[in-house]
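Trainee: Got a predicted model here, sequence first, then my questions.
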Amino acid sequence: MGKVMFVSYGGGHINIINEVIRGIIKNKDIDFKLLALTTAYDKSVSLFSNKYIKKISDYKDLFKKDIEKINYYGSLILEDNYNASSGISKEDTLIYLGLSMFELVQTHGEQKAFDLYNKKKRQAFLPIKTMKKILEYEDISLVVTTTSPRFEEASLTAANELGIETIQILDLFGELYPLPKANHIVCMNSYISESLKRQGLIKNKYYYFGQPAIEKTVKNILSIDKVIIKNKLELNSNKTLLYATQKPNIYNEDFSYYDFAGYETINDNIFSIFEFLYEKYNINILVRLHPNENFNDYKKWFDKYNFVQYINNKCNLEESLAICDILLNQASTVSVEAISANKDVFTFKYHLDKTFPLPAVMNDPFIFSDGFEELKQKLSLYFENKLKTKKIGNFLEFDSVENILKLIEDLV
């Protein structure tokens, strides 16, 4: 049997990979390494032995002959990118940035490389040669990633060029940037594969196995004692709306980042709708901020609309989803977790969007609104029991880890 290399960034991406690795360590005799990028390393090494978990700086000896240039280019952009509170050391950040920038210079020449970096920042990086060296050194026969750009995308391209098998486990839907590059694509359902085929990915093999991190979250949500949490938050007996926020970003047609729209774009409208709903229907309204957002950016709205509860400091995400009847969210993983846990999910567009970031949540079973006025109308109909909601069976397949492990065994 060959050797597997998992490659993943932090956040929700490493949660997917960690679930698969748990399954390997518990039940399977599969040789593997995990290249855990940026914040993923601390998260994974705290769960598993560093025998399995590697960071990019662990491979710096492979690049000894160019290390001075790598350190030089890394140092030029270190100040722009180093975050002491991230838990990532300055040395690791330097090597990560240096390898990426050095290869960009090798590929395009110094002037064009820095033009690209200044325009796209880290989105300009695609260190394919770097990943080829690492894959060859580890003697890898299968690469498994999620859907991130930069090193994850580069590892798939490198593996494909070396004739190594590739698997991508999609975190959400088929409208994403960059498009998948793996030979074998694991997704939640057939809607996603059809979307990717329409975008030209017709030669790939698709597997409807679900999504490990979302499956784990849904199982946890369904097991929570809701009464305890509701009593803790002192909720009344009426319905509960949870608003899961996210930064109001604007995206290009290929779903790459374009700009930040500003919090007033959404919050002036959303909190006004909350006031209307609260006064008319006396519902419970909870707000949970995305982990990469800051309470101070929302403070003026919480101060003005004091009937809205900020709950990040009172319960976790799973508890928040367990106690809500409906979720309001523009377009993110939380929408998928909620719909998979049989919640009614309202999504919306705010009309500064160049491209809606998650087109799949514009369709059933999500209740989509094209603007704030339509959102207000649909929420009113819902609380008057006049809005029909549609459920879809098998939106999220279960037993995802077991099925992914079988696929890995077949390919190595």
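Mentor: Arrived safely, thanks for sending.
Trainee: Every contact and neighbour count from this point should use C-alpha atoms.
Mentor: OK.
Trainee: count of residues packed around residue 137?
Mentor: By other CA atoms under 10 Å, 11 other residues sit near residue 137.
Trainee: mind checking which helix or strand it is in?
Mentor: helix 128-138 (DSSP states H and E).
Trainee: what about residue 277, how many residues close to it?
Mentor: By the criterion of other CA under 10 Å, residue 277 has 19 neighbours.
Trainee: whoops, residue 196 was the one
Mentor: Residues near residue 196, counting by other CA under 10 Å, number 20.
Trainee: let's bring in a second model and compare:
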Amino acid sequence: MASYTESFVPVSKNSDFPIQNIPFGVFSTSEKPEPRVGTAIGDNVLDLSEISKAGLLGNIEGLSNPAKIFSESSLNTFMSLGRPVWKETRLAIQKILSKDNAELRDNAELIKKALIPLTNVKMHLPAKIGDYTDFYCSRDHATNVGIMFRGKDNALQPNWLHIPVGYHGRASSVVVSGTDIHRPAGQKLPSKDAKAPIFGASGRLDIELEVGWFVGTGNKLGERVDIQNAQDHIFGLVLVNDWSARDIQAWEYVPLGPFLGKSFGTTISPWIVTLDALEPFLIDGPDQNSPEPLPYLKEKNPSAYDINLQVQIKPSGSSKFETVTVSNLKHMYWSITQQLAHHTVNGCNMRPGDMGATGTISGPEKGSYGSLLEVTWSGRDKITFENGIERCFLEDGDEVKITGQAEGTNYNIGFGECSGKILPCKYAG
């Protein structure tokens, strides 16, 4: 397979979007407000509907009528076509963008229509998300939370090392990066010793550093995705901030798990980075020998990804973002393919555009914890920013930005930003 390492489009050394990436997203412009599919290259978006209309993506087996598919307002149809089509399409786009290919490079009229600065576009959710499942797959995170609430000797629940634990999230409140989030209200205990709840705005609003994965080709009801083939069913990854109201969550989560403390908002980055782009960064994950997974969860090949992750916060009243967490996806105990295999082992059918998320990704040190709950150890240890502002949990006006990059040789594979700002609660009374 050909390898394209340099584009005729200028790409800075630290860009998230070199020619080795070719992520997929949905965008619109003021001149053309209809959402359609594009890819990011450097500081630009390449309109895939325009280059398809010009006949530049017309010879890919399995991709019939690309102009129609890439003029749609979501990636669902393209996702449904399967990994061979995704791979060939990505390769064809790389060829079109290559510095040695004149098809687009020397077509000034087409470039004017198809190559648009990122600053001039509005990004949308990349898919129509039918269902969303959030997992709880970082051993360090689960251990930290368990120690806080159950003690060191009972940190992990008995099932945790045997199954990728998850719960059904709320697809309707998944939003694209840059969307403001209102502080939620709900029932909460006014003090640790209180027996009855009160109603009010959450006072312990938190972030969760996660990575999301999108189903491309699904499975029929009653069938399952085999662990050895699971990678072929996953279209790609996004960054996720699963905003969490810890006080609401603490009151409601027994016996059936998270509900209102999670369903008010989940932010994702707009560009889906394909597993093909991330393949060079596959590594062995954490040891799973004690206990060994059951056969349907046992993997033969590396399934963890070496992707650096960072959380920054700009507190209300500050003029800059400051880093509060530096972590890595490789710390996650249960892989994304194990998550998918487990999700379908009972015959649950997955569909193109369904989304899963890893749960909070924490590393072994405090500086790599993926939530404020852990960083502040449930509010005990305040975070102090450079201008003297202190935080245990998020305040109104605070802005959060999550970024991620896999570092290659002379290039990075990134995701863009996953960001949001906290607005005051609308219904606190």
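Mentor: Structure's in. What do you need? If you're wondering where the values come from, they're calculated on a predicted model, not measured in any experiment.
Trainee: TM-score of the superposition?
Mentor: Once superposed, the chains reach a TM-score of 0.29 (TM-score structural alignment, normalised by the length of the first structure), with 198 aligned residues with a CA RMSD of 7.0 Å.
Trainee: circling back to that earlier point, which secondary structure elements does the helix holding residue 137 of the first structure contact?
Mentor: The contact analysis (3 or more CA pairs under 8 Å, 6 or more residues apart in numbering; DSSP states H and E) places helix 128-138 of the first structure against helix 90-108, helix 151-162.
Trainee: Which elements pack onto the lengthiest helix in the second structure?
Mentor: Using DSSP state H to define each element, the second structure has its longest helix at helix 83-97. Applying 3+ CA pairs under 8 Å, 6+ apart, one finds that helix 83-97 of the second structure contacts helix 102-105.
Trainee: Show me which positions of whichever helix or strand comes after the helix it packs on end up buried.
Mentor: Per DSSP H and E, the first helix or strand lying C-terminal to helix 102-105 of the second structure is helix 108-114. Neighbour-count burial for helix 108-114 of the second structure flags 111, 114 (criterion: 16 or more other CA atoms under 10 Å).
Trainee: Name the next helix or strand downstream of helix 108-114 of the second structure, please.
Mentor: Assigned by DSSP H and E, the successor of helix 108-114 of the second structure is strand 115-117.
Trainee: before we move on, the earlier item: list the buried residues in the longest helix of the second structure.
Mentor: For helix 83-97 of the second structure, a neighbour-count test (16+ other CA under 10 Å) marks 83, 85-86, 88-97 as buried.
Trainee: sorry, back to before: going by neighbour count, which residues in the helix holding residue 137 of the first structure are buried?
Mentor: By neighbour count on 16+ other CA under 10 Å, the buried set for helix 128-138 of the first structure is 128, 129, 130, 131, 132, 134, 135.
Trainee: can I get the residues you listed in TSV with distance to residue 303 of the first structure?
Mentor: Below are the buried residues of helix 128-138 of the first structure laid out as TSV (distance: CA to CA, whole Å):
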residue	distance to residue 303 of the first structure
128	49
129	52
130	50
131	49
132	53
134	52
135	53
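Trainee: quick one on the thing from earlier: please name whichever of the helices and strands packed on helix 128-138 of the first structure is nearest to residue 69 of the first structure.
Mentor: helix 90-108 (7.0 Å; CA to CA).
Trainee: So which other helices or strands are in contact with that closest one?
Mentor: Judged by 3+ CA pairs under 8 Å, 6+ apart, helix 90-108 of the first structure is in contact with helix 67-81, helix 110-120, helix 128-138.
Trainee: how about the first one: buried residues?
Mentor: Going by neighbour count (16+ other CA under 10 Å), the buried part of helix 67-81 of the first structure is 67, 70, 71, 72, 73, 74, 75, 77, 78.
Trainee: Deepest-packed of the helices and strands packed on helix 128-138 of the first structure, please.
Mentor: helix 151-162 (a mean of 22; mean count of other CA atoms under 10 Å).
Trainee: angle of that helix against helix 128-138?
Mentor: 70 degrees (axes from the mean of the first three to the mean of the last three CA atoms, to 10 degrees).
Trainee: Past helix 151-162 of the first structure, which element shows up next along the chain?
Mentor: That would be, after helix 151-162 of the first structure and using DSSP H and E, strand 165-169.
Trainee: Could you tell me the angle between that next one and helix 151-162?
Mentor: 150 degrees.
Trainee: Switch the buried residues of helix 67-81 of the first structure over to JSON lines; also include distance to residue 102 of the first structure.
Mentor: What follows is the buried residues of helix 67-81 of the first structure, written out as JSON lines (distance: CA to CA, whole Å):
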{"residue": "67", "distance to residue 102 of the first structure": "10"}
{"residue": "70", "distance to residue 102 of the first structure": "6"}
{"residue": "71", "distance to residue 102 of the first structure": "9"}
{"residue": "72", "distance to residue 102 of the first structure": "9"}
{"residue": "73", "distance to residue 102 of the first structure": "6"}
{"residue": "74", "distance to residue 102 of the first structure": "8"}
{"residue": "75", "distance to residue 102 of the first structure": "11"}
{"residue": "77", "distance to residue 102 of the first structure": "11"}
{"residue": "78", "distance to residue 102 of the first structure": "13"}
